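Visitor: A structural model of the following input is requested.
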Amino acid sequence: MSQNKIVRVDKTNPDVDIINQAAGILKTGGLVIFPATCLYGVAANALCGDAVEKVFQLKQRPRNNPILVLIKNRDQLGSLVAEIPRKACILMDKFWPGGLTLVFDAADGVSKKLTAGGHKLGIRLPGHPVAQALVNSVDFPVTGTSANLSGQPGCTRTEMLSLEITEQADLILDAGPVKGGAGSTVVDVTCTPPKILRRGAVPSSDIYDCLQE
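Guide: Predicted structure coming up:
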């Protein structure tokens, strides 16, 4: 691994210059490995088809497997989703920012690469300070998929990243170990009632309790 790709970053108060360096890479279609609450992820400009394609190649990910995106605030939802159901608002109020990905009907202009040719898009407001700083540093949503080869376990520290990942990444933000686990809980809010697609950081019981209120 090229050591100059790896930049140590404070996990609670990331250096502005380092975040700006990462933002510059994202703005030019590059890939940045970053820490999220549970696992390290791959950030790319989610609105740039070529950048999204790089994420698929990096992960050796099947083209029928969609990629979730991270946003800096709920205002960005307007250009990404067809509608925001009431139940989605309840879940966002309770669990965002944090380990909950909500699956919406994608807006017409969203790249079919992100949705794997379908019509749904997973979106999350990140809780990790470095991930928050990264999405706040650019004017577009970024990809939030985990930094591992497709089908392989996620990485809780940069030392676990596979050679294929590190060789293709343009920058690796190393904030030390993250807590691990299954990543974000994924909930489809396009159906009634909302459906849990993947169990993860937010317990299913908390989701059900929130929706009953």
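Visitor: can we go C-alpha only for contacts and neighbour counts from here?
Guide: Will do.
Visitor: roughly how far out does stretch 63-77 sit from the chain middle?
Guide: Mean-position distance between stretch 63-77 and its chain equals 7 Å (C-alpha atoms, centre = their mean, to the nearest Å).
Visitor: not counting that stretch itself, show me its contacts.
Guide: For stretch 63-77, the external contacting residues (C-alpha atoms under 8 Å, 6 or more residues apart in numbering) are 46, 56, 101, 113-117, 121-126, 132, 135-136, 140-145.
Visitor: centroid-nearest residue for this structure?
Guide: The centroid of the chain falls nearest to residue 144 when counting by C-alpha atoms, centre = their mean (1.7 Å).
Visitor: how far away is that one from residue 43?
Guide: 6 Å (C-alpha to C-alpha, to the nearest Å).
Visitor: any shared contact partners between the two?
Guide: With C-alpha under 8 Å, 6+ apart, residue 144 and residue 43 have no common neighbours.
Visitor: can you tell me, leaving aside adjacent residues, what's nearest to residue 14?
Guide: Nearest non-adjacent residue to residue 14, counting by C-alpha to C-alpha, 6 or more residues apart in numbering: residue 130, 6.0 Å away.
Visitor: again, but for residue 8
Guide: Setting aside the residues directly before and after it, residue 8 is nearest to residue 174 in space (C-alpha to C-alpha, 6+ apart), at 4.7 Å.
Visitor: distance of residue 78 from residue 189?
Guide: Residue 78 is 15 Å from residue 189, where distance means C-alpha to C-alpha.
Visitor: which of those two has more neighbours?
Guide: Per other C-alpha atoms under 10 Å, whichever of residue 78 and residue 189 has more neighbours is residue 189, with 23 against 11.
Visitor: so how far is residue 103 from the more buried one?
Guide: Relative to residue 103, and taking C-alpha to C-alpha, residue 189 is found at 6 Å.
Visitor: cool, residue 76 as well?
Guide: In terms of C-alpha to C-alpha, residue 76 sits 15 Å off from residue 103.
Visitor: for residue 51, same thing?
Guide: Distance from residue 51 to residue 103, by C-alpha to C-alpha: 21 Å.
Visitor: please generate a structure for the following sequence too, so the two can be compared:
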Amino acid sequence: MEEIAKQTAQFLKKQAVGAIPTETFYGLATDPFSDKSLEKLFLLKNRPQHKPILLLIGEREQLYFLVEEIPPIAERLIEKFWPGPLTIVFPAKKNLSDYLTAGTGTIGIRLSSSPIVKAIVKAFGKPITGTSANLSEKPPCSSPEEVIQQLPDLDFIVDYGYLEATSPSTVVSVVNNQLSLIRAGAIPFKNILNLFL
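Guide: The predicted structure is shown next:
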């Protein structure tokens, strides 16, 4: 796995865009701090510019380079559900690309529980993108074959076989310390709400 992670990191350093397995479906990894890489990702996915791109981190410390603040409500969610399939939307640092935030001033971040994601982020030395590896509005992909069918022009695919997930990550916002559901997913929202009862 370490060798695969190193090879993948080399691709990412050359502004490549490729598919990697996550704890849910295959995701598209590229360098989130390179506008050229992000432009390529949007083109490959045929993704509208007004849709933000989530980031995958390998350790909690990487949050501090990406977000303006970690609201108290987020602290509890992180404690309970990270690493895992919960994407949390935070107030974004001002220097993050508009490609990532879509001009919303917010950024979606997940501390992945996937060992391969953690290894790639560690080898790359910084966060990576993790938006689903599919054409915009098409279903997410569980296998490399499905990815190739939708996105034949990717620079690389990390083949982890068939992924068993049936739901994407749950996405919640914690902006202004207010909890709201953006997308239902692998963690039922009621389980998240129960944390605050």
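Visitor: sorry, back to before: report the secondary structure element holding the residue nearest to residue 14 of structure 1.
Guide: Secondary structure from DSSP states H and E places residue 130 of structure 1 in helix 129-136.
Visitor: what range in structure 2 does that helix sit on?
Guide: Residues 115-122 of structure 2 are matched to helix 129-136 of structure 1 when aligned by TM-score structural alignment.
Visitor: how far apart are the matching stretch and its match in structure 1?
Guide: Aligned to structure 1 and superposed, stretch 115-122 of structure 2 gives a mean residue distance of 1.3 Å (mean C-alpha distance after the TM-score superposition for structure 1).
Visitor: residue 54 of structure 1 maps to what in structure 2?
Guide: Looks like residue 54 of structure 1 aligns to residue 40 there (TM-score structural alignment).
Visitor: which residues does the closest residue to its match other than its chain neighbours contact?
Guide: Computed as C-alpha to C-alpha, 6+ apart, the closest residue to residue 40 of structure 2 that is not its neighbour in sequence is residue 17, at 7.3 Å. By C-alpha under 8 Å, 6+ apart, the contact list for residue 17 of structure 2 reads 11, 28-30, 37, 40-41, 154-156.
Visitor: the same query, at a cut-off of 6 Å, please.
Guide: 29-30, 155 (C-alpha atoms under 6 Å, 6 or more residues apart in numbering).
Visitor: tell me, how many residues neighbour residue 14 of structure 2?
Guide: Residues near residue 14 of structure 2, counting by other C-alpha under 10 Å, number 11.
Visitor: tell me how far it lies from residue 106 of structure 2.
Guide: 27 Å.
Visitor: check residue 95 of structure 2 too.
Guide: Counting by C-alpha to C-alpha - residue 95 of structure 2 and residue 106 of structure 2 are separated by 12 Å.
Visitor: same thing with residue 167 of structure 2?
Guide: To residue 106 of structure 2, residue 167 of structure 2 is 23 Å away according to C-alpha to C-alpha.
Visitor: these two: who's more crowded?
Guide: Neighbour comparison, residue 167 of structure 2 and residue 106: the larger count goes to residue 106, with 25 against 14 (by other C-alpha under 10 Å).
Visitor: so who does the more buried one touch?
Guide: Counted by C-alpha under 6 Å, 6+ apart, residue 106 of structure 2 has contacts 90-92.
Visitor: nearest to residue 141 of structure 2, of these?
Guide: Among these, residue 90 lies closest to residue 141 of structure 2 (C-alpha to C-alpha), at 26.3 Å.
Visitor: so the closest one touches residue 109, yeah?
Guide: No - applying C-alpha atoms under 6 Å as the test, residue 90 of structure 2 and residue 109 come out as separate, 7.7 Å apart.
Visitor: what is the neighbour count of the closest residue to residue 132 of structure 1 other than its chain neighbours?
Guide: Spatially, and ignoring its direct neighbours in sequence, residue 132 of structure 1 is nearest to residue 126 (5.8 Å; C-alpha to C-alpha, 6+ apart). Residue 126 of structure 1 has 27 neighbouring residues, counting by other C-alpha under 10 Å.
Visitor: ok now do residue 126 of structure 1, which residues does it touch?
Guide: Contacts of residue 126 of structure 1 (C-alpha under 6 Å, 6+ apart): 97-98, 132.
Visitor: still contacting in structure 2, which of these?
Guide: Retained in structure 2: 97-98, out of the contacts of residue 126 of structure 1 (criterion both residues aligned by TM-score structural alignment, their matches' C-alpha atoms under 6 Å).
Visitor: would you list the contacts of residue 126 of structure 1 in TSV and tack on neighbour count and distance to residue 37 of structure 1?
Guide: Converted to TSV, the contacts of residue 126 of structure 1 look like this (neighbours: other C-alpha atoms under 10 Å; distance: C-alpha to C-alpha, whole Å):
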residue	neighbour count	distance to residue 37 of structure 1
97	18	11
98	19	8
132	20	11
